[in-house]
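1. Test case, fold it:
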Amino acid sequence: MALKNLWEQERSQRLQITAERRQQVNQWKQLTQQELQLQADLLHQELSSFVSSLHNNRNLQQQQFQQEIVERQLEILQIKTDVCQRQQEYRQQRAAKAQALFQDLQNFRAILHKNVWGERIHEQVVAPPPAKTEKLVATVPKWAMSRSGIKTSGFRPAVNTMTRKVPALNADTKSKVQQYIQQAEGATLIEIEEVMGLSRVQTIDILRSLIKQGVLEQRDRQYFIRQQAIS
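-> A predicted model of the protein is given here:
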């Protein structure tokens, strides 16, 4: 009986210890669950705050980007407007410069024509108007175009359809050819022929005569006044 009582006593002690340990484990589990729940709630709150902050930052950045895009578009529009205005100003300036240059060339042509031909005024022959038009087409003689007019206009004057009178070769014609070459600072055979109104044979004869006299010299298909003749 004593052994049985001892076993019963030890058994009750073991059961009590087991119950206490089970209670401790349950308490520890509850505490752990509470701590985990608190940590989870805290992490969830932090995550929600981070997501909200990220969303707000994204919206703010998007608004800033939209504002920058609008500002850039306004700047581009302003630049385009400035460029258009400058282009318009440059066009007006070029037109004014072209008009002034054209006027200067006209004045230079008139001065050169006056220096070469004097005060003599050449009449222009007006051709009859074509059918169904009111414009008058004027045919200008070859000798009415100066060398400067040929160079500035970029084309040669039209040949007069009317029969022209070829001047006879004399000392006055040679003097005019020499004076024209000196004023133009050099001229080609075609330019002399068209400006002076001479034929090809007459022009060649005059140039050969002036070269033999030592008045002219030929360089690169152009005729120039010799420096000795000028001095």
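
2. From now on I want contacts and neighbour counts done on CA atoms only, so please keep to that.
-> Fine.

3. and the residue nearest the centre of the chain, helix, strand or coil?
-> Among the residues of the chain, the one closest to the centroid is residue 87, at 9.8 Å (CA atoms, centre = their mean). Of the three states, residue 87 takes helix under DSSP: H, G, I helix; E, B strand; the rest coil.

4. now do residue 218
-> Under three-state DSSP, residue 218 falls in the strand class.

5. give the contact list for the residue nearest to residue 204 when sequence neighbours are not counted.
-> Excluding its sequence neighbours, the residue lying closest to residue 204 (CA to CA, 6 or more residues apart in numbering) is residue 189, at 7.8 Å. Residues near residue 189 by CA atoms under 8 Å, 6 or more residues apart in numbering: 203-204, 221-223.

6. Could you also give me the structure for this next sequence, so I can compare it with the first?
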Amino acid sequence: MIKDEFLNNIKSLIKMHSEGLLGGEVMPEDVLIGVVNEDDIMDVLTLAMALNYQRNSYKLWEAVLNAYQDDETKWIFNTKVVANCDIDILREALLLHRVGLQPNRHPEIWQRVARGIMNSSEKGDVQGLIESVQFDIFPLKEFMQGTRKADFPYLSGPKIFNYWLYVLESYTNISWSSRELITIAPDTHILKATVKLGLCSEEVLNGGAADRKVVANAWETVLKGTGLAPIDVHTPLWLWSRAGFTSLLEFQK
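-> Just a heads-up that it's a prediction; the model follows:
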């Protein structure tokens, strides 16, 4: 496909998204808006995203909201409390509203991430972690995906890590340095939309780590110099796939 044609399709998708025409403009994380306190939102988003894999995102965030609104379980989003709590108590709290589904693995991940955050800055929370790298994505990547990768299971993976950066930017007051380093987060919907647009072959639909890397690299290459960061097209692509690939033709007239 000629690059100009491809970019025209991307602009059409972005326009469709901005006009609410992709059949589901409400994103899973939107349920937190107006409910979760500004002081808590970074920790809530971060801890929950560490479990956001191979799971219905809408159900996860509904569970998170229920747990946050319950005085008996709200503490699970406090990194300092979680880092030092008894794992059995944490397990019971995570399972109560189905924030966690796996009774052993999910509490372990939740606590390990909380400890990784707490030990990363004097503040002991996500805000402190991000301030420690001066809102610069490059050292944050080096830290969470390199030297301290073991402290951030799943959250350090390329799919969730990049989407986490985007979510923090979207739902908090964060303004990243080196924003162009946020690559697209290639989940199943992104893979399908990428193939539908002709950017990659159907082979990437296998969804392995190598396939996701191919897709992420393809988006980085095709958008270079366009003024768009790869992550800017994530939500339009994701919703387009969920909507069954609505026709783009009427937006290209």
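
7. Now the TM-score, please.
-> The TM-score (TM-score structural alignment, normalised by the length of structure 1) is 0.23; 91 aligned residues with a CA RMSD of 6.0 Å.

8. quick one on the thing from earlier: so how do I select the buried members of the contacts of residue 189 of structure 1 in ChimeraX?
-> Restricted to buried positions by 16 or more other CA atoms under 10 Å, the ChimeraX selection for those reads:
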select :203,223
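
9. Mind putting the contacts of residue 189 of structure 1 into CSV with secondary structure?
-> As requested, the contacts of residue 189 of structure 1 are exported to CSV (three-state DSSP):
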residue, secondary structure
203, helix
204, helix
221, coil
222, strand
223, strand
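
10. Run a quick neighbour tally on residue 117 of structure 1.
-> For residue 117 of structure 1, the neighbour count with other CA atoms under 10 Å is 16.

11. Show me the helices in structure 2, by range?
-> Secondary structure of structure 2 (DSSP state H): helices at 3-18, 41-49, 57-69, 79-84, 87-96, 105-118, 126-132, 137-142, 158-171, 188-196, 209-223, 234-242.

12. could those helices be laid out in TSV, adding mean neighbour count?
-> Shown next, in TSV, are the helices of structure 2 (neighbours: other CA atoms under 10 Å):
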stretch	mean neighbour count
helix 3-18	16
helix 41-49	22
helix 57-69	19
helix 79-84	19
helix 87-96	18
helix 105-118	23
helix 126-132	18
helix 137-142	16
helix 158-171	19
helix 188-196	21
helix 209-223	17
helix 234-242	23
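
13. Could you measure from the residue nearest to the centre of structure 1 over to residue 73 of structure 1?
-> When distance is defined by CA to CA, to the nearest Å, residue 87 of structure 1 is 21 Å away from residue 73 of structure 1.

14. Over to residue 13 of structure 1?
-> Note on residue 13 of structure 1: its distance to residue 73 of structure 1, by CA to CA, is 88 Å.

15. How far off centre is the helix or strand hosting residue 6 of structure 1?
-> Per DSSP states H and E, residue 6 of structure 1 falls inside helix 2-117. Offset of helix 2-117 of structure 1 from its chain centre (CA atoms, centre = their mean, to the nearest Å): 39 Å.

16. With that, I have no additional questions.
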